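**Q** Curious how this folds, go ahead:
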Amino acid sequence: MTSRKITHRAVLATPGYGTPARGRDRMKLKVMVARTLLIICVLALWQGVVSIGWVDPFWISSPLLVAKELWAQTVGGTLLTDIGVTVFEALIAFVISSVLGIASGLMLARSPFWDTVLAPLIVMLNSMPRVAIAPLIILWFGIGLAAKVITAFTLVYFILLINTLSGAKNVDNDIRTIALLMGASRRDMLLKVTLPSALPWIFAGLNLGLTYSLLGVIVAEILSSNEGLGFVIAHSAGNFNTAGVFAGLIALSLVAWFFAIVMRIVEARLLAWKPSTTSA
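**A** Have a look, this model is predicted:
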């Protein structure tokens, strides 16, 4: 009886025991404070270097100039419009690429023959630099929506294809065998065994693909466009407006951060049975 009491007291004395929620809250607070301090230090150093005169603001601008540029573009309404255009194009490319990439990966997983036949071609196409083929895409499809979506598609499609195919190939053999012994059809194997087992791989690809859809759209907008965040960056650079370039980059970073948060929430809902693969 005495030893049980001692053991129980020892466990209760363990740091963080009995208050996991409080421990998580403290850790979140520490992370937020550390991030905030890091951002403040970087901005202060940036502003200090410019204010002292070590670097001409023409080259790196300054936090104050960038803030003024962001405010001017926001008040004028152009920044929100450009953000909306880029987000719309990126989401269209992401949805189309994800659906086709996941479907292709599952189909190749069901056909080892075609997987072997197409593997070198997939590797070759995926290794092709998209920046190099973006001008060709613009030449074929113009500077409208189609060119941006297709440029982003060439990035995201292969990410989802390869991740889905890898996840489908790594289904536990014991689970597969049990399902077959229980009389599962090919459709049951696909929907109830392969797809659920591949979901962590698919979501890892979706997290990466959502960011790369923005990257593909931005590349196309920088090369040839008259709207969007890529246009803001390219136009500002062409006019030697460094603050405008940083304003566009900051807006793009905020959009990517928002996308990551949304995907993290969706992943947490659908994959509550496993740890999140998404970084904060």
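
**Q** Could you use CA atoms for every contact and neighbour count after this?
**A** Will do.

**Q** So which residue is dead centre in the chain?
**A** Among the residues of the chain, the one closest to the centroid is T211, at 3.2 Å (CA atoms, centre = their mean).

**Q** I'd like the next helix or strand past the host helix or strand of that one.
**A** According to DSSP states H and E, T211 maps onto helix 195-223. Next in sequence after helix 195-223, counting helices and strands by DSSP H and E, comes helix 229-238.

**Q** How far does that next one sit from its chain's centre?
**A** Chain-centre distance of helix 229-238: 22 Å, with CA atoms, centre = their mean, to the nearest Å.

**Q** The helix or strand following that helix packs against which elements?
**A** Later in the chain than helix 229-238, the nearest helix or strand by DSSP H and E is helix 242-270. Other helices and strands packing on helix 242-270, by 3 or more CA pairs under 8 Å, 6 or more residues apart in numbering; DSSP states H and E, are helix 57-60, helix 63-76, helix 78-110, helix 195-223, helix 229-238.

**Q** Report the buried residues of the last one.
**A** Residues of helix 229-238 classed as buried: L229, G230, F231, V232, I233, A234, H235, S236 (neighbour count, 16 or more other CA atoms under 10 Å).

**Q** So the first one versus F58, what's the distance?
**A** Just to be clear, that refers to L229. Distance of L229 to F58, computed by CA to CA, to the nearest Å: 21 Å.

**Q** before we move on, what about the second one?
**A** With distances taken as CA to CA, G230 is found 21 Å from F58.

**Q** go on, the last one?
**A** Using CA to CA, one gets 12 Å for the distance from S236 to F58.

**Q** and what of the third one?
**A** Summarising the geometry, the distance separating F231 from F58, computed by CA to CA, is 20 Å.

**Q** Which among the helices and strands packed on helix 242-270 is found nearest to G48?
**A** helix 63-76 (9.8 Å; CA to CA).

**Q** Now the second one, please; I'll put the structures next to each other:
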Amino acid sequence: MMNRALTLKILSAVILFGAWEVAGHIPVSFAFPTFLESMGALMRMIGDGTMLDAYAETLRPLAVGIAISAFLGIAIGVWVGLSRFFDWLFSPIFIVMQAAPLAALIPLLVLAYGIGLTSKVLVVCIMAMPVIVLNTAGAVRNTPDSIKEMGRSYLATDLDVILKIIIPAASPVIFAGLRLGISAGFIGAILAELKITPTGVGDIITYSRSIADYPSMY
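**A** Sure, this is the predicted structure:
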């Protein structure tokens, strides 16, 4: 079964990258390189250290933003999942944040906090936190009542039920939310570098586009 799953993953990657290579040879746009050209540019940037330096710069706001989002997002999500009132109060806010084009808020963040690390961290938090909060709240809310009642039958306090029953039972979905939050936060970090100050990976994208080095841009 594992070999079959691995084979399907490899096959899907081959189909995707093969389609990219074929599409790159179709003379539709000179700004769309082939897969092999893009991989050649990637190897060149890894070899000269450009890519590693760029990712090190991008990871600064990403790491700080994800740490803040994970701490606050899980806490708020547990709170929302346990209380119908706070679910009614906060869930619509995070649902709107998840669906809204949050890139429109970047100019406001720049006006309020400048073009430094703070603005980039806030962009990461805005992108990552809704996913973490909503996943955590849903997991906590859907914890079976039977295991909570079993804990109370053994004289567990409310805090014991939360820490020793609800959170462990909800942990798979919480970690799935963290994984999605990291993905959304990475998008936010790149977006911040493109819109606020061209640093890190965003700087490579901006500079490569300005000199028409499209394989490096991709």
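
**Q** So the alignment partner in the first structure of T143 of the second structure, which state does it fall into?
**A** Using TM-score structural alignment as the criterion, T143 of the second structure maps onto V171 of the first structure. Three-state call for V171 of the first structure (DSSP: H, G, I helix; E, B strand; the rest coil): coil.

**Q** Compute the number of surrounding residues for V171 of the first structure.
**A** For V171 of the first structure, the neighbour count with other CA atoms under 10 Å is 16.

**Q** One more: the one 3 residues further on?
**A** Counted with other CA under 10 Å, the burial measure for D174 of the first structure works out to 9 neighbours.

**Q** That one sits in which helix or strand?
**A** According to DSSP H and E, D174 of the first structure maps onto helix 173-181.

**Q** Quick check: chain neighbours aside, which residue is closest to W114 of the first structure?
**A** Spatially, and ignoring its direct neighbours in sequence, W114 of the first structure is nearest to L108 (6.4 Å; CA to CA, 6 or more residues apart in numbering).

**Q** ugh, wrong one, I meant R141 of the second structure
**A** Per CA to CA, 6+ apart, closest to R141 of the second structure is G81, 4.7 Å.

**Q** Quick check: P215 of the second structure touching M43?
**A** No. Applying CA atoms under 8 Å as the test, P215 of the second structure and M43 come out as separate, 11.0 Å apart.

**Q** Between these two, which is the more surrounded one?
**A** Taking other CA under 10 Å, P215 of the second structure and M43 do not tie; P215 has more neighbours (20 against 14).

**Q** thinking V161 of the second structure is in contact with R152, fair?
**A** Yes. Applying CA under 8 Å as the test, V161 of the second structure and R152 come out as touching, 7.4 Å apart.

**Q** So which of those two has more stuff around it?
**A** Set V161 of the second structure next to R152 and count neighbours by other CA under 10 Å: V161 wins out with 19 against 14.

**Q** which residue in the first structure lines up with that one?
**A** Residue pairing (TM-score structural alignment): V161 of the second structure is matched to M189 of the first structure.

**Q** cool, and G18 of the second structure?
**A** G18 of the second structure maps onto C41 in the first structure, by TM-score structural alignment.

**Q** and the helix holding T211 of the first structure, how far from the second structure on average?
**A** Helix 195-223 of the first structure, aligned to the second structure and superposed, deviates on average by 0.9 Å (mean CA distance after the TM-score superposition for the first structure).

**Q** just how off-centre is the strand or helix carrying the match of G18 of the second structure within its chain?
**A** Here C41 of the first structure is covered by helix 20-52, with elements defined by DSSP H and E. Distance of helix 20-52 of the first structure from its chain centroid, counting by CA atoms, centre = their mean, is 23 Å.

**Q** Just the buried residues of it, please?
**A** Buried residues in helix 20-52 of the first structure, counted by 16+ other CA under 10 Å: W46, Q47, V49, V50.

**Q** Stretch 251-271 of the first structure too?
**A** Within stretch 251-271 of the first structure, the residues that qualify as buried are A251, L252, V255, A256, F259, A260, I261, M263, R264, E267, A268, L271, counting by 16+ other CA under 10 Å.

**Q** Can you redo those as TSV, where the extra columns are distance to W114 of the first structure?
**A** Formatted as TSV, these follow (distance: CA to CA, whole Å):
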residue	distance to W114 of the first structure
A251	43
L252	39
V255	38
A256	35
F259	34
A260	34
I261	37
M263	32
R264	34
E267	31
A268	34
L271	30
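
**Q** ok, of these, which one's closest to L155 of the first structure?
**A** For these, the nearest to L155 of the first structure is A256 (15.9 Å; CA to CA).

**Q** Distance-wise, check that closest one relative to I102 of the first structure.
**A** Note on A256 of the first structure: its distance to I102 of the first structure, by CA to CA, is 22 Å.

**Q** L117 of the second structure matches what in the first structure?
**A** By TM-score structural alignment, L117 of the second structure lines up with L145.
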